[in-house]
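Enquirer: Got a predicted model here, sequence first, then my questions.
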Amino acid sequence: MQNLFEYEGHKLNLHASIGIASLKYGLSKEDVIRNADLAMYEAKRRGKNQVVAFKINFLDIVSRRMQLEQALREALNEQELAIWFQPIIDAQKGCVIGLEALSRWRLSSEFIPPNEFISIAEASGMITKLGRQVFDKVGAALQELRIDYPQLQCNVNLSLRQFRDSDLTKDIIECIEKYHLPACALHLELTESMIAESETEILPTMQSLVGHGFKFHLDDFGTGYSSLERLKNLPFDTLKIDRSFVVPLRQDDHVMVKNIINIGRELGMNLIAEGVETEVEVHKLLQLGCHQIQGYYFARPMPLDELKIWLATTQPQQLAAHKSSQLSQYQQP
């Protein structure tokens, strides 16, 4: 639910997530309140601004969440979370220009989905500890990789709680100093929904980091509530085109991607299309002028050891050959 109010000349857009629980025989008032809370959290999990009625399976969800929260705390204490890397390709030049760091967690024999354990880390406050470990592992990996690939960069995702609960600028600077990296080796990613909710809160830290030479990428662009005015005022270097706009390219529906590319060009920003999985998508993106591509078509996320092999055997020879034999005919003149 959402409502628009005016207060002292300001328009306030208020959102609400509501959980509903039925009064049933045998349930105590504590049970009913608990059930309503569970329904409310489910409404938030589904994207907020929703009304959800309690279902009995929510109890199983809570039980799993509690177990995962405890296991995640132990995993962070033992630094058991892994970092996988997905290459970002310049399809015009046929080379790797960067990586995105992605957290992976294996609990016994099960890989826990990132969106599941990241949300637990966010809600519990463990995201700041997780974030520091990500920076440390990415820094160590980059220090090693840049011996052979001195221009390699890596994108790291940030959460709102890292801005709120830690000295983020200090954490990031300590990382690059520890591993003797330039600021340009780390690119910092924020989601569009995060910016829309907390622009004024995070802007000072963004400006501080930009002042130290770091660059920001706006992830999932087009899926949230960004305005051109916001894009003009915030210090973003790159827009990432969300996969939801890439998939329609298979049916030659390129309106949204073309508009995003035009916006990026007008604002002097780089563009990266993410979630690219087919040759048709690559061809269409090249036609529209987006050359930087991330997705399964070129490479899936992989652990560091596999990445080293992939870089040594695939880049630049195979990418360059692929470009010259299949892609060059689709590029803009």
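Expert: Arrived safely, thanks for sending.

Enquirer: Going by C-alpha atoms from here, please, whenever you check contacts or count neighbours.
Expert: OK.

Enquirer: Check which helices and strands the helix or strand hosting S63 sits against.
Expert: Element membership of S63, judged by DSSP states H and E, is helix 58-77. For helix 58-77, the packing partners by 3 or more C-alpha pairs under 8 Å, 6 or more residues apart in numbering; DSSP states H and E come out as helix 29-45, helix 114-124.

Enquirer: want to compare, so here's the second one:
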Amino acid sequence: MATAVIWGKQAGDESVQERESLIARDMVASIDRILDNVVTRRRVELRSIPGQSCALVAHRLAELRTYVHYVRAIDLVEHRRLYCSSALGPIDVPLTDYLKPAPSGISIGLAAGTFSQPDTPVMPLYMSTGPDTGLLYIVEAAYLADTLAHGVRYEADHVVLVVSNAGALNNSGNMIPADSAAAQQGTRASSTRWAFSVAVAAAPEFVSHAHWKYGLLAGAAALLVNLLIAAAWLIAFAPRRLMLAAVRRGLKHGQLHFAYQPIVEIATRRISGVEALIRWTHPKWGPVNPGVFMVEVERSSLLPRITRFALERASDEIAQKTKIRPLRLAVNIAPMDLERDGFVADVLAVNEKLPDDITLVLELTERLLLQKHPRTEAIFQRLKAHGVKFAIDDFGTQHSNLDLLGRFPFDYVKIDGQFVRQIDKKGYELIRAIAGVAKHYGMEVIAEGVETAAQHEALRSLGIPFGQGYFYQRPMPVSALFVDADTASQGASVVP
């Protein structure tokens, strides 16, 4: 029995360490991509500028900075002093204010802020361009913190970026002393290309669950109580099994249906598309929140049936019961759909039945799980070759990053409603920045959660092409869709 207990404790510790290591390696790879992107963008043009007069090259420097993602500014360095900034023009700041000791070659650090924004953390990245000249990239730490925050999604308690001799940054975007980061428990992974590491500590709930699970298995093995193990397993997962069984019955008996919400052209308020939103009305429980049952569906063998139902039902209803053309039909899918056989065939079968003036758009709802893989790329290419479009949903939350737009050929970027609600504050600049990056990659922007006329006008002033939200129309059955628009316009295509 004692041996079994020891084995269970060891197995639990190994499981925790494996999860921590997996998250840490993933965070390192993501930050590597950010830094590699920074130093390779317009590298040849930028390397030729240091040493020249700021008055002569300030405009060119500011122009080149717009092509470099993730940075606040790019500064020119000569004789270990910053003398020209893409954001501020002529400056005179010691390089050691950002990196100590003064660097050579390529090096990175962390700083609590810049002289113009002292309370906003940054990662200075220095690249030498000659014996006495160089470039200093001021990388926004907010992008790094956004990447670190992904680890919390996978049951990490905290994730910390540690830069050698320069302090540390946690997943909340706060600077902490390097010795404080070193004293924290967890697992660390180091970059092979840059002088940083990422430390990850699993959430207490995950640690407790891992120890409980392996302790239970060890005890059961020692007592040879296989029947009790099976019973415990059934009891632990009974709620999930019951939920999935209820969804299966609901699908069979017609309890699942769809509400549709228009997507409008912000400049004209003409309807350009609709999003199909799955709904479940249970005979006893009443309306069931999709956030409750779809989480379980997406992790189960029921997902193919639900996705197929969504594609077929939504396309049939929109094709047969709406008249506005041309029209885009957006249907939500999960990244697990891209990993199963038959998905492409399901989509193409539906797409072939749609009229030419209705375009099918697949919205991906879980970006963090989407990995760049030859199979995934092939699916994107094949479906896009048949006219199917792709959208990334809720963009701008802590689970997404700008790096994703460069890795996948999305057609639309849907900005999360929380930023639209804050458009009179920090959301305005963030939306403009996302729109700029999306335009760079040839993608259209859709602002979600538009609820007021003020938000609509602000988005229009930013040049955001499309909007969606209660201000235009709430989700409703296909039979009621566009009713307000029909009574307001003979063209039946303008939302009041």
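Expert: Structure's in. What do you need? Predicted, not measured: the structure shown is a model, and the values here were computed from it.

Enquirer: For the stretch 1-150 of the second structure, just list every one of the helices.
Expert: Remark: helices assigned in the stretch 1-150 of the second structure by DSSP state H, counting those that start in this stretch are 2-40, 43-47, 54-65, 141-153.

Enquirer: typo on my end, the first structure
Expert: Ranges of helices in the first structure, per DSSP state H, are 29-45, 58-77, 114-124, 127-145, 160-165, 168-178, 192-211, 228-233, 243-246, 255-266, 279-288, 304-314, 317-322.

Enquirer: could I get those helices as JSON lines with distance to Y297 of the first structure and mean neighbour count?
Expert: Output for the helices of the first structure, formatted as JSON lines (distance: least, C-alpha to C-alpha, whole Å; neighbours: other C-alpha atoms under 10 Å):
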{"stretch": "helix 29-45", "distance to Y297 of the first structure": "30", "mean neighbour count": "18"}
{"stretch": "helix 58-77", "distance to Y297 of the first structure": "32", "mean neighbour count": "14"}
{"stretch": "helix 114-124", "distance to Y297 of the first structure": "21", "mean neighbour count": "15"}
{"stretch": "helix 127-145", "distance to Y297 of the first structure": "23", "mean neighbour count": "20"}
{"stretch": "helix 160-165", "distance to Y297 of the first structure": "31", "mean neighbour count": "16"}
{"stretch": "helix 168-178", "distance to Y297 of the first structure": "31", "mean neighbour count": "17"}
{"stretch": "helix 192-211", "distance to Y297 of the first structure": "25", "mean neighbour count": "16"}
{"stretch": "helix 228-233", "distance to Y297 of the first structure": "29", "mean neighbour count": "11"}
{"stretch": "helix 243-246", "distance to Y297 of the first structure": "12", "mean neighbour count": "20"}
{"stretch": "helix 255-266", "distance to Y297 of the first structure": "18", "mean neighbour count": "16"}
{"stretch": "helix 279-288", "distance to Y297 of the first structure": "7", "mean neighbour count": "20"}
{"stretch": "helix 304-314", "distance to Y297 of the first structure": "13", "mean neighbour count": "14"}
{"stretch": "helix 317-322", "distance to Y297 of the first structure": "11", "mean neighbour count": "15"}
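
Enquirer: In TSV: the ones you listed, plus distance to K11 of the first structure.
Expert: Below are those laid out as TSV (distance: least, C-alpha to C-alpha, whole Å):
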stretch	distance to K11 of the first structure
helix 29-45	23
helix 58-77	36
helix 114-124	29
helix 127-145	32
helix 160-165	24
helix 168-178	31
helix 192-211	14
helix 228-233	16
helix 243-246	30
helix 255-266	26
helix 279-288	37
helix 304-314	48
helix 317-322	51
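
Enquirer: before we move on, back to that, for the helices of the stretch 1-150 of the second structure, which one sits closest to Y126 of the second structure?
Expert: Nearest of the helices of the stretch 1-150 of the second structure to Y126 of the second structure, taken as C-alpha to C-alpha: helix 2-40 at 9.4 Å.

Enquirer: Tell me what angle the closest one forms with helix 141-153.
Expert: Helix 2-40 of the second structure and helix 141-153 are oriented at 160 degrees to each other (axes from the mean of the first three to the mean of the last three C-alpha atoms, to 10 degrees).
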